[in-house]
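[1] just coords:
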């Protein structure tokens, strides 16, 4: 186990020559960079200029270590980096994402404040261009160390817990195991569920990571994500049989999310099919009813109404707006 206070940053890179330097420099720009003991990047079979860029950065940045793999996938690449990591805390950053400057400064004290916490995570900005001019804040579901039903809640509702927003206590991997190499999608949700069996997870307010969007749409990715989500559920129920009693609610909640994604793209037939499926699985799914009401508004008004509803829900829950307003990178 690494020395207390040291942070190993693990990164994966697969044909991300256009982004990898910006990602690494967002680590070196951390206000708590002194807490970082090493930056381990697994170059996973890149065929672009990633290797030469990484070699150049390694000459400049003493903490940067480069490992080579041959297209083994994100989970196996993260496990490869974990095997080399020496820090007491493990922070994940994908090769095309960017950290806000105070990310570690804000997250590490919360992780260190309570030995029950195995993982901290935060909100994120979704963006597409290099200048981050189109970044949009997404506030994620907020779980706390004080929640006695964390595992059950996460099984039903999920996150998202964006990998690049996370910092782990090293011990969780010793007990929960490494990232599941069977999964090419949803491996992060699988890991959170395994951690939640024995540890707490803790939300830290604010958009502390910028997640790059690559122009994919819901209809293109949905089949793969749905299959992966079902496999994650199967694995969780095999480990914790009592979760099987929540499977209908879980599927209903997922179907309502899929419906929302389809409807937002104007794919109304697919959206309503999933929405009705959600209500058949769980007639008390309030999210599904809310989506159905929103779907009745003209498409041009839906986003504005949806934002207003979310704002009211946040205020009713006592959440308000994020406390942290990070400067754009």
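    Yep, it's here. Treat the numbers as computed from the prediction; the structure is a model and nothing was measured.
[2] hey, let's count contacts and neighbours off CA atoms from now on
    OK.
[3] Let me know how buried the residue nearest to residue 47 when sequence neighbours are not counted is, in neighbour terms.
    In this structure, residue 47 finds its nearest non-sequential neighbour in residue 15, 6.1 Å apart by Cα to Cα, 6 or more residues apart in numbering. Counted by other Cα atoms under 10 Å, the residues lying close to residue 15 total 18.
[4] which residues sit in contact with residue 15?
    45, 46, 47, 48, 49, 50 (Cα atoms under 8 Å, 6 or more residues apart in numbering).
[5] dropping in the other structure now:
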């Protein structure tokens, strides 16, 4: 490994006082010790969750290099992360959601990777989804790309979550921080802007644990729909240049919105989205399955859908 550079770890939290200790402890357990931790509290003033979060965080203050930033309101994850970025002092930025957990060598491996090539703007890694009892819920074993992979990220958000990445601060200074205007998909937009200018590095091993806590897929139909519209409008020109990426994203849009409606029990509405998804990718069996369940009014609980 090269020079020991400071990593700014931005932990954003909202209504998860019961989980944030695990996230913080996973940072304190890192083999790479040259870091600062910025805990950004996005809980509204006066709510019980803020008081509970402050009580938990208070136990860690004074350890390592931990700072607590109170936003005095609920402004959303994009703004919360951006505040952390503005307050950071490190050469590299890492993000950690309050319900996620890093493996002990996460920072060591990613810093090593990003230092090997100055043209790399961001490094990501593999992750695994776990149930609260530690049992594996889902693990992605597909081959993952690296390098100049803008088109691949445009077609499919292969990175997924900010808890998996390490980013050069100078890269963010150039491309800008997270877009606070988009209702959803701010992470994907952020990754796209980075990959358009920089190489993307990969540490090809599991370094992050995601814990499945009930239904992780938002059922807020209007918010999801608005986020997708914002995405298509923002990246319209690039999507036109890459028809395969456009087709892939249109499939994902129709499948995801259909799934949200299905989870809400609105099977009549979900059918039209699944039909459009199938027309785009007739070989995707999961769309056929949910369309079949929609016609039979089978509840999501009966098929174990989350």
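    Structure received. Keep in mind that this is a model prediction, so the values were computed, not measured.
[6] Of the contacts of residue 15 of the first structure, which is the nearest to residue 208 of the first structure?
    residue 50 (25.1 Å; Cα to Cα).
[7] ok now do that closest one, which residues does it touch?
    Residue 50 of the first structure touches 13, 14, 15, 16, 17, 20, 43, counting by Cα under 8 Å, 6+ apart.
[8] what does residue 120 of the second structure give?
    Counting by Cα under 8 Å, 6+ apart, residue 120 of the second structure has contacts 114, 147, 198, 199, 200, 201.
[9] That one matches what in the first structure?
    Under the alignment (TM-score structural alignment), residue 120 of the second structure maps onto residue 117 of the first structure.
[10] neighbours of the closest residue to that match other than its chain neighbours, just the number please.
    If the residues on either side of it in the chain are set aside, residue 117 of the first structure comes closest to residue 200, at 4.6 Å by Cα to Cα, 6+ apart. Using other Cα under 10 Å, residue 200 of the first structure has 24 other residues around it.
[11] Also residue 161 of the second structure?
    18.
[12] Was I right to think it contacts residue 189?
    No: in terms of Cα atoms under 8 Å, residue 161 of the second structure does not count as a neighbour of residue 189; the distance is 11.5 Å.
[13] Quick one: average offset of the top strand by length along the first structure versus the second structure, please.
    In the first structure, assigned by DSSP state E, the strand with the most residues is strand 200-212. Superposed on the second structure, strand 200-212 of the first structure shows a mean distance of 2.3 Å to its aligned residues (mean Cα distance after the TM-score superposition for the first structure).
[14] Which is the succeeding secondary structure element to that strand?
    Of the helices and strands lying after strand 200-212 of the first structure in sequence (DSSP states H and E), the nearest is helix 218-239.
[15] that older thread, check the gap between the residue nearest to residue 47 of the first structure and residue 59 of the first structure for me.
    Distance from residue 15 of the first structure to residue 59 of the first structure, counting by Cα to Cα, to the nearest Å: 20 Å.
[16] What of residue 238 of the first structure?
    The spacing between residue 238 of the first structure and residue 59 of the first structure, counted by Cα to Cα, is 47 Å.
[17] So which bits of stretch 234-249 of the first structure are buried?
    234, 236, 237, 243, 244, 247, 249 (16 or more other Cα atoms under 10 Å).
[18] To clarify, my last question referred to stretch 284-297 of the second structure.
    For stretch 284-297 of the second structure, by 16+ other Cα under 10 Å, it's 287, 288, 290, 291, 293, 294.
[19] hmm, back to that, is it possible to get JSON lines of the contacts of residue 15 of the first structure that adds distance to residue 26 of the first structure?
    What follows is those, written out as JSON lines (distance: Cα to Cα, whole Å):
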{"residue": "45", "distance to residue 26 of the first structure": "23"}
{"residue": "46", "distance to residue 26 of the first structure": "21"}
{"residue": "47", "distance to residue 26 of the first structure": "24"}
{"residue": "48", "distance to residue 26 of the first structure": "21"}
{"residue": "49", "distance to residue 26 of the first structure": "20"}
{"residue": "50", "distance to residue 26 of the first structure": "17"}
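[20] Buried ones among these?
    Of the contacts of residue 15 of the first structure, these count as buried by 16+ other Cα under 10 Å: 45, 46, 50.
[21] Residue 27 of the first structure: which of the residues you listed is nearest?
    residue 50 (17.4 Å).
[22] In the second structure, what residue corresponds to the closest one?
    If you follow residue 50 of the first structure across to the second structure using TM-score structural alignment, you land on residue 53.
[23] That match: which element?
    Here residue 53 of the second structure, judged by DSSP H and E, is contained in helix 48-58.
[24] Could you list the buried residues of that helix?
    Of the residues in helix 48-58 of the second structure, those buried (16+ other Cα under 10 Å) are 49, 50, 53, 56, 57.
[25] before we move on, what about stretch 199-216 of the first structure?
    199-212.
[26] cool, and stretch 297-308 of the first structure?
    Buried residues in stretch 297-308 of the first structure (16+ other Cα under 10 Å): residue 302.
[27] on that earlier part again, for the residue nearest to residue 47 of the first structure, give its distance to residue 157 of the first structure.
    Distance, residue 15 of the first structure to residue 157 of the first structure, by Cα to Cα: 33 Å.
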